[in-house]
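S.K.: Sequence and predicted structure are below.
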Amino acid sequence: MKSTLFAVSMAALMLGCGREAAMAIPELGDRVLTVDEFLAQPDLRNKVGVLCRNDPGRMGATPNCVNVRRADHIASMGTTDKLRLDLAH
């Protein structure tokens, strides 16, 4: 019984590892960029964003796709240098 459980666990683990490798973004390999790194590199952010949007079923939940979506969102808001929130009213 224990050997069967071990075999099933190992098979599941190996499938998971293979799936992660298949979902890697070629330009980045195994590297995960932060939101700030994507913000600093708009060309790379666009390239990775296109890959993520093209295959959201497999790529959408990967760390780079999550980070690139957040970076896109922040970049689309513009700068916050002149943003002022007045809560006195």
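M.R.: Received it, and whenever you're ready, just let me know what you need.
S.K.: From here on, just use CA atoms for contacts and neighbour counts.
M.R.: Will do.
S.K.: List the contacts of the helix or strand hosting Cys65.
M.R.: If you go by DSSP states H and E, Cys65 is part of helix 63-77. Residues from elsewhere that reach helix 63-77, judged by C-alpha atoms under 8 Å, 6 or more residues apart in numbering: 32-36, 38-39, 45, 48-49, 52, 59-60.
S.K.: ok now stretch 41-57, how far from the chain's centre?
M.R.: On the basis of C-alpha atoms, centre = their mean, to the nearest Å, the separation between the geometric centre of stretch 41-57 and that of its chain is 9 Å.
S.K.: one more structure, for comparison:
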Amino acid sequence: MKQPLLVFGSLLMLAACGDKARDKSPSRSTSPEPPKVRTVLEFLENPEALDETWAKCRNDLGVLGATGECVNAGYAKERLMMLGRERAIQSLKR
């Protein structure tokens, strides 16, 4: 009779430990927000940010090349070369 109670008590203690471990895990609400991805228009309006981001992206294409920041910086560079800064900005504001 004592053995089933001992097994039940042990299982109950283990189950309680599992709840505590889950409570300590970080929740989604406390996780830091991902960095904001700048748009093509933001890059065209801020040439320093474009040059800085583009330099980082070109230097590490394997890791950064497919990120939203790098893709948008690439499109901004392309529009800048094809249209010039003012026309590129105006074309995106329409």
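M.R.: Alright, I've got the coordinates. Since this is a predicted model, take the numbers as computed values, not measurements.
S.K.: Let me see the TM-score of these two.
M.R.: Scored by TM-score structural alignment, normalised by the length of structure 1, the superposition of the two chains gives a TM-score of 0.55; 54 aligned residues with a C-alpha RMSD of 2.2 Å.
S.K.: Quick check: PyMOL command selecting the buried ones in the contacts of helix 63-77 of structure 1.
M.R.: To isolate the buried ones among those in PyMOL, judged by 16 or more other C-alpha atoms under 10 Å, type:
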select buried, resi 34+35+38+39+45+48+49+52+59+60
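S.K.: The helix holding Cys65 of structure 1 aligns to what range in structure 2?
M.R.: Under TM-score structural alignment, the counterpart of helix 63-77 of structure 1 in structure 2 spans residues 68-82.
S.K.: do stretch 32-46 of structure 1 as well
M.R.: The alignment places stretch 32-46 of structure 1 over residues 37-51 of structure 2 (TM-score structural alignment).
S.K.: quick check, nearest of the contacts of helix 63-77 of structure 1 to Met10 of structure 1?
M.R.: Ranking these by separation from Met10 of structure 1, with C-alpha to C-alpha as the measure, puts Met59 on top at 23.9 Å.
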